[in-house]
Structure formats: structure tokens, C-alpha cells
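> Predicted model and sequence below, questions to follow.
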Amino acid sequence: MRTARIARKTHETDIEVEVNLDGTGRYDVATGIGFLDHMIEQFSRHSLIDVTCRIEGDLHVDQHHTTEDSAIAIGQAIDRALGDKGGIGRYGHAYSPMDETLARVALDISGRPFLVWKAKFTQERLGEMDTELFEHWFHSIAQAAGITLHIELLYGQNNHHVCEAIYKGFARAMRTAVELDPRKAGAVPSTKGQLGG
């Protein structure tokens, strides 16, 4: 089983994350930010990656550190669970509709982190969460997991739908990218013989 656990404690957050790449989409998420919990749960359910993510953060300051560290720890856990990445699909993409909204996500588990973000929100908060932090969440997970990640909102008006379509698209793309392809016989999907660098 491709699993990993990350525990990290700083002056800003105390976090424990576990992932199972071969899971069924089970989740146990408690970040202290309700809308962030909802999005991480969507990621888990639609990627079929089991995710446990429990954080005690300095929310009396603001939501930045908790949001950032949740993405870093989940990304690190995914990277660790992938090992040498032998046999994985590596690439994934998804169109994700939600009512009037359509998002497109494409990614490469390349070991070369990069984020292209082409999405905007028209309100400052969703629930109690600052909408400017969503781009930072994806930047942080791309960096920690070594993912080249392109996210684009093609169209949409409702901010909740925009955010949820993006997370679900990311989940579906990750599901494809981390799945093992038996035809690859465990080979690293690169002519270099390794990913990254």
C-alpha cells in the first residue's frame, strides 16, 4: 500500500496528515476552517486518496499559516507515498463542471513544481475563508508534491461553485496521475529514468 504520514509542529501550526493513494476516498479532516475542510474532503472523495488532516493553527492571527501548512503536509505525504513514482500514470487532466461553472485542471507529477493559476473570485470570503488563500493552497501543494499544475476557470459566476469545481477537477486529475498502470511494469515514467531535476 502506498501510504505516508507527516507530522510537523512549528510555532504556527501543529499538524498530522496521513494519505493512502490506493484508498477509497475516506477522509477525516479538521483544520479549524470549515470551508477548507469541505474542499479537502472533496479532494479526498473524488481522487479516491484517503486523507486524514488534523491541524491546530494560529487562527487567532489569521488563516494563512493553517491553509498553507495543510497543503504543504498533504503534498509532502503524497510525494512520500509515491516513492520513486514507478508505474504511475504521471499525467492527469479533468474538466470539472458544477452548474454554471466549468474548470479545467491539468497536471504532471514531474518533480518540477510549478503553478499556473487562471481563476478569480468576486468576493473576499467563502464562509469564513479568505478566497485569496485558495491560489496559495494550490501553490503550496504543487511545491510540496513536485507537481506542475495548471488550473483555469473557463467560466462561472457563483464563487462556491468556482472553488468546488477547481478542487474536484484537481482531485480527478490526481486520481489519474497517481494510479498504477500495469503496462508500465513499475518503470519510472520518464526517458531519464527518474522524475525531477
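Thanks, I have it.
> switch to C-alpha atoms for all contacts and neighbour counts from now on
Fine.
> does the most centrally placed residue in the chain count as helix, strand or coil?
By Cα atoms, centre = their mean, the chain has its centre lying nearest to Ile141, at 5.7 Å. Secondary structure assignment for Ile141 (DSSP: H, G, I helix; E, B strand; the rest coil): helix.
> shouldn't it be in contact with Ala77?
No. At 10.1 Å, Ile141 does not count as touching Ala77 under the criterion of Cα atoms under 8 Å.
> Val188: how many residues sit nearby?
Residues lying near Val188 (other Cα atoms under 10 Å) number 18.
> ok so, going back, now for the residue nearest to the centre of the chain: which residues touch it?
Ala71, Ile72, Ala73, Ile74, Gly75, Gln76, Ile147 (Cα atoms under 8 Å, 6 or more residues apart in numbering).
> what's the answer for Leu48, then?
Leu21, Asp22, Gly23, Thr24, Gly25, Arg26, Arg175.
> try it against this one:
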Amino acid sequence: MRTGRIERNTSETKILVEVNLDGTGTYSVETGIGFLDHMVEQFSRHSLIDVTMKVDGDLHVDQHHTTEDSAIALGQALLQALGDKGGIGRYGQAFSPMDETLSRVALDISGRPYLVWRAGFSQEKLGEWDTELIEHWFHSVSQACGITLHCELIYGTNNHHICESLYKGFARAMRQAVELDPRKGGAVPSTKGQLGG
């Protein structure tokens, strides 16, 4: 099974993340930020990647370190689980409708991290989570996992729907990208023979 486990302990956060790429979308998420929990749970359920995430962060300061470090740890765990990336689909894309909202997410597990973010929010918080941190979460995960990631809000007005649409789109694109293609025979999907570097 393709699994990853990351423990990240700093003066700002203590984090444990475990993933199973060949899971069923089972999750146990406790970050201390309710809306972030909800989004990571959506990612797990719709990607079918099992995720355990336990975070003890310095929320008495603000939510930045918890958001950033949990995304870094998740990205590192996904990268660890991918191994040499042999046989994976590599690319994924998804249109994600949610009521009045439609978003599009496309990604390449290329080893070359890059985020294109064309989305935004009209309110400062979702629950207690600062909406300015949502883009930063996607940036941190893409950097840590080596993903070229494009996230675009096509249209929508409800901030909850916008955020959830983007996370579900990311999940469904990741599901495509990490799945093994038996026709590839375990080969790394690059003419270079490796991804990244």
C-alpha cells in the first residue's frame, strides 16, 4: 500500500499526518480550526485518500502557522506515499459545481511546484477561519508535494460554496493523478524517467 507518515514538531505547531493513497476516503482530522477540518475531510472523502491529521498549533497567536504547517505536512505525506511516482496518472482535472458556484482545478504531479490561483472571497472569515489563508493552504500543499496546481473560480457568490467547490475539485483531480494505470506497467510517466529535478 502507498502510505505516508509525517511528524512535524516546531515551536509553533506539533503535527501528525498519515495518508493512504489507496484508501476509501476515511478521515480523522483535528486541527483546532473547524472550517479547515471540514475542508480536509472533503479532500479525503472525494479523493478516496485516507487522511489522519492531528494538529496542536499556536492558535492563541493566530491561525497562520496551523494552516501553513498542516498543509506542508499533508503535502510531504502525499509525496512520501507517491514514492518514485511509477505508474501514476500524473495529471488530474475537475470541474466542481456547488449550487451557484463552479470552479475548475487542474494539476500535474510534476515535481515542479507552482500555484496559479484565480479565486477570491468577499468575506474575511468562514466560521472562524481567515479566508486569506485558503490560498496559502493550497500554495503550501503544492510546494511540499511538488504539484503544479491551477485553481480557478469560474463563477459563484457564496463564500462557503466557493471554498468547498475548490477543495472538492482539488480532491477529484488528485484522485485521478495518483491512481495507478495498469497500462503503464509501473513506469514513471515522463520521458526523462523521473519527475522533478
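Looks like it came in fine. Just so it is clear, the structure is predicted and the values come from calculations on it, not from any experiment.
> Go ahead and build a PyMOL selection from the buried members of the contacts of Leu48 of the first structure.
Here is the PyMOL command that picks out the buried ones among the contacts of Leu48 of the first structure, judged by 16 or more other Cα atoms under 10 Å:
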select buried, resi 21+22+23+25+26+175
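> Shared with the second structure, which of the contacts of Leu48 of the first structure?
With both residues aligned by TM-score structural alignment, their matches' Cα atoms under 8 Å, the contacts of the contacts of Leu48 of the first structure that the second structure also has are Leu21, Asp22, Gly23, Thr24, Gly25, Arg26, Arg175.
> could those be laid out in TSV, adding distance to Phe35 of the first structure and secondary structure?
Converted to TSV, those look like this (distance: Cα to Cα, whole Å; DSSP: H, G, I helix; E, B strand; the rest coil):
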residue	distance to Phe35 of the first structure	secondary structure
Leu21	23	coil
Asp22	25	coil
Gly23	23	coil
Thr24	22	coil
Gly25	18	coil
Arg26	18	coil
Arg175	22	helix
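> closest to Gln157 of the first structure among these?
Using Cα to Cα, Arg175 is the member of these that lies nearest Gln157 of the first structure, at 26.7 Å.
> Pull the contacting residues for the residue nearest to that closest one when sequence neighbours are not counted.
Distances taken as Cα to Cα, 6 or more residues apart in numbering put Ser47 closest to Arg175 of the first structure, at 4.6 Å, once the chain neighbours are dropped. Neighbouring residues of Ser47 of the first structure by Cα under 8 Å, 6+ apart: Gly25, Ala171, Arg172, Ala173, Met174, Arg175.
> now do Lys184 of the first structure
So Lys184 of the first structure contacts Gly87, Ile88 (Cα under 8 Å, 6+ apart).
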